[in-house]
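Engineer: Could you work out the structure for the sequence below:
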Amino acid sequence: MQFLTDPIAWWIDPFTQSAFMRNALWAALLTVATTSVVGTWVVLRGMTFLGDAFAHGVLPGIAAAYIVGFSTTLGALAAAVAMAGGIYLIRNCSPLSEETSIGVLFVGFLALAVVVMSSGAGAYSGDLTRFLFGSITGIDNGDLRRQAVAAAISVVGIVVGHRAFFVMTFDETQARLAGMRPRLAHAALLTLLAISVVASYETVGSLLVLAFLVAPAATASLLVRRVPRIMVCAVGLGAIAAVIGLLVSYHHDTAAGATMALATVVLLFFAMLLTNVLRAVRRPDREAAAAAEQHASA
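Structural biologist: Okay, the predicted model is just below:
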């Protein structure tokens, strides 16, 4: 219970006394900013499966780039672009649904990643574990700069495309009639999703980035209704989960990325509990008001 009995030592000192914890905090917050704004549309459009596919789809690019000594970030970006292009190609050049194309490419890219990983000598398995689950405590200034650029691109892209994304999400026919080119807007959203996944894999790992894409936005959607408020709330909730996860990891020597991801899920269940409690408390008042209105009309 040190977080209550000695809050300064538990909450503040790790960030003021450890440079790697400060870098980890900045990396976590940039990850939250990048994933939460894009994740809002992932949740609202029901694209969770697509987000998961992208998270796994970057793995062959990362593995191949590492083996040949190339930038793993560029390798991940190339794999994400290939995934987006493949989904677009199958969707528009065949009668198959987008869900089917995502499933096929999900399996194909994951299988390719396993083939590439198993072809090496095995000496790099530790680094591949970092790519799978993240190594936020090993983030350096170069990584932070790349994350800052990705966060800026994601936020600007979401702001510029907000109207098109909004109309496309709730009425694609209306978007087409209004000349908003929903296919182009969808491609832009796929691009932003790819950028957010690539920018975040070193922080939380490609297997855990889905938690930051989905959980904060899903939690926010339980608490507020308007899309901009969902985004702001998602960023705030993601930041809270990231800070708590980092501190728990620091004090109890657990995996940082997994602990932060778990914190986002715990917050979701807290929000579900809170909304159900509030709904139960308000139900008698609503029923009494409805009964009074019915009595007055009679």
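
Engineer: can we go C-alpha only for contacts and neighbour counts from here?
Structural biologist: Noted.

Engineer: Give the burial count for residue 20, as a bare number.
Structural biologist: Applying other C-alpha atoms under 10 Å, we find 16 residues neighbouring residue 20.

Engineer: swap in residue 124?
Structural biologist: Neighbour count of residue 124, defined by other C-alpha under 10 Å: 13.

Engineer: So it versus residue 65, what's the distance?
Structural biologist: Distance from residue 124 to residue 65, counting by C-alpha to C-alpha, to the nearest Å: 12 Å.

Engineer: do residue 7 as well
Structural biologist: For residue 7, the distance to residue 65 equals 43 Å [C-alpha to C-alpha].

Engineer: Give me the packing partners of the helix or strand where residue 74 lies, helices and strands only.
Structural biologist: In the assignment (DSSP states H and E), residue 74 maps to helix 72-93. Helix 72-93 sits against helix 48-57, helix 59-68, helix 98-119, helix 182-204, with contacts defined as 3 or more C-alpha pairs under 8 Å, 6 or more residues apart in numbering; DSSP states H and E.

Engineer: Serialize the ones you listed to TSV and add fields for mean neighbour count and distance to residue 216.
Structural biologist: Output for the helices and strands packed on helix 72-93, formatted as TSV (neighbours: other C-alpha atoms under 10 Å; distance: least, C-alpha to C-alpha, whole Å):
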stretch	mean neighbour count	distance to residue 216
helix 48-57	24	13
helix 59-68	22	24
helix 98-119	17	23
helix 182-204	23	14
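
Engineer: Report the angle between the helix or strand hosting residue 142 and helix 72-93.
Structural biologist: Secondary structure assignment for residue 142, by DSSP H and E: helix 141-160. Between helix 141-160 and helix 72-93, the angle comes out at 30 degrees (axes from the mean of the first three to the mean of the last three C-alpha atoms, to 10 degrees).

Engineer: Just give me how far helix 141-160 sits from the chain centre.
Structural biologist: Averaging C-alpha positions (C-alpha atoms, centre = their mean, to the nearest Å) puts helix 141-160 14 Å from its chain's average.

Engineer: One more sequence to fold, the one below, so I can look at both together:
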Amino acid sequence: MAWLTDPFLLPFMQRALLGGVLAAVTCAVVGTWVVVRGMAFLGEALAHGMLPGVAVAVLAGWPPLVGAAVSAGVMSVGVGVVSRRAGLSHDTAIGLLFVGMLSLGIAIVSRSRSFATDVTAILFGDVLGIRAADLWLLAVALVVLIGATALLHRPFVALSFDPRTAATLGLRPRAAHVAMVLLVTAAVVTSYQAIGTLLVVALLLAPAAAARQWTARLPSTMALGALFGAVAVLAGLLLSWHAGTAGGASIAFSAVALVALSVTARAVVPR
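Structural biologist: Presented below is the predicted three-dimensional model:
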């Protein structure tokens, strides 16, 4: 069992495991709503749209998390404004802002010749470089997002399955949608440190999608998704250690592989 335990004798691997699990649980809880509500494109756009803010923050010497939060906030608000003012569909507004923010980020990056390493960390994360302060941030975000999800569970359920009924019951589906977008934004922003802006979508979607193969109940989907996410983090870090691959990419690959395994196993196991 040395192959399993030896990598985690090192402090940086212990922090990587703990930080990755915290991010995975956060993304599994919020990602359940993303999968059920069909908001995968928005999650991906938010993750990619953080690039200009993070790039500006890194170049200016500010905390990257601040830039990520600002960019994600612009994306979240901008989608609603563009879709209402321009009379465009929600998906079209997301696509336009996604491309615009991503191209702006690349343009900012292209202005700096010494930015290659920072861009790699932004896009693919630095899970092996997680610090104690990052762990505290992830832990606080997890507690806050779980609390918000529990508090808004009823309007979120009504919004996801029947918005007209939600409106009839006075649950304010538009406000619930805004709250859900804010939760997705917060999960993406706080988790990108672990696996980067391009790969955070894997933890947001894959564990919840794998869990949905086995259960239709939302609380059990969240719990099973959190377990799948933790397994993906463990498997990804072991793969990274023994195969010498990038940590964030290994975690994302393991998460997607769990979906394939779940789909295959569910086809074999009788319902």
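
Engineer: where does the TM-score land?
Structural biologist: Taking TM-score structural alignment, normalised by the length of structure 2 as the basis, the two superposed chains have a TM-score of 0.98; 271 aligned residues with a C-alpha RMSD of 1.0 Å.

Engineer: ok, back up a step: buried set for the helix holding residue 74 of structure 1?
Structural biologist: 72-73, 75-84, 86-88, 90-91 (16 or more other C-alpha atoms under 10 Å).

Engineer: And the helices in the stretch 151-271 of structure 2?
Structural biologist: Counting by DSSP state H, counting those that start in this stretch, the stretch 151-271 of structure 2 has helices at residues 153-161, 163-168, 173-211, 218-243, 247-268.

Engineer: hey, which of those is tucked in deepest?
Structural biologist: Per-stretch averages of neighbours, counted by mean count of other C-alpha atoms under 10 Å, single out helix 173-211 among the helices of the stretch 151-271 of structure 2, with a mean of 25.

Engineer: Comparing that helix with structure 1, how large is the average distance?
Structural biologist: For helix 173-211 of structure 2, the mean deviation from structure 1 after alignment is 0.7 Å (mean C-alpha distance after the TM-score superposition for structure 1).

Engineer: Pull up the aligned stretch in structure 1 for that helix.
Structural biologist: Using TM-score structural alignment, helix 173-211 of structure 2 corresponds to residues 182-220 of structure 1.

Engineer: Could you work out the end-to-end span of that stretch for me?
Structural biologist: End to end - C-alpha to C-alpha - stretch 182-220 of structure 1 spans 25 Å.

Engineer: same check, this time on stretch 41-60 of structure 1
Structural biologist: With C-alpha to C-alpha as the measure, stretch 41-60 of structure 1 spans 26 Å from end to end.

Engineer: which part of structure 2 lines up with the helix holding residue 142 of structure 1?
Structural biologist: Counting by TM-score structural alignment, helix 141-160 of structure 1 sits on residues 132-151 of structure 2.

Engineer: for stretch 97-111 of structure 1, same thing?
Structural biologist: With TM-score structural alignment as the criterion, stretch 97-111 of structure 1 aligns to 89-103.

Engineer: and the gap between the nearest residue to residue 90 of structure 2 once chain neighbours are set aside and residue 14 of structure 2?
Structural biologist: Using C-alpha to C-alpha, 6 or more residues apart in numbering and skipping the chain neighbours, the partner closest in space to residue 90 of structure 2 is residue 83 (5.7 Å). Per C-alpha to C-alpha, residue 83 of structure 2 is found 44 Å from residue 14 of structure 2.

Engineer: Residues contacting the helix holding residue 74 of structure 1, please?
Structural biologist: Helix 72-93 of structure 1 is contacted by residues 54, 57-66, 96-98, 101-102, 105, 187, 190-191, 194-195, 198-199 when judged by C-alpha atoms under 8 Å, 6 or more residues apart in numbering.

Engineer: could you measure the corresponding residue of structure 1 for residue 254 of structure 2 against residue 237 of structure 1, distance?
Structural biologist: In structure 1, the residue paired with residue 254 of structure 2 is residue 263, using TM-score structural alignment. Distance, residue 263 of structure 1 to residue 237 of structure 1, by C-alpha to C-alpha: 10 Å.

Engineer: what's near enough to touch the residue sitting nearest the centre point of structure 1?
Structural biologist: Residue closest to the average C-alpha location in structure 1 (C-alpha atoms, centre = their mean): residue 213, at 1.6 Å. For residue 213 of structure 1, the contacting residues are 35, 36, 38, 39, 40, 42, 51, by C-alpha under 8 Å, 6+ apart.

Engineer: The fourth one: neighbouring residues, count only.
Structural biologist: Right, residue 39 of structure 1. Neighbourhood size, residue 39 of structure 1 [other C-alpha under 10 Å]: 31.

Engineer: Regarding it, which helix or strand does it belong to?
Structural biologist: Assigned by DSSP H and E, residue 39 of structure 1 belongs to helix 19-44.
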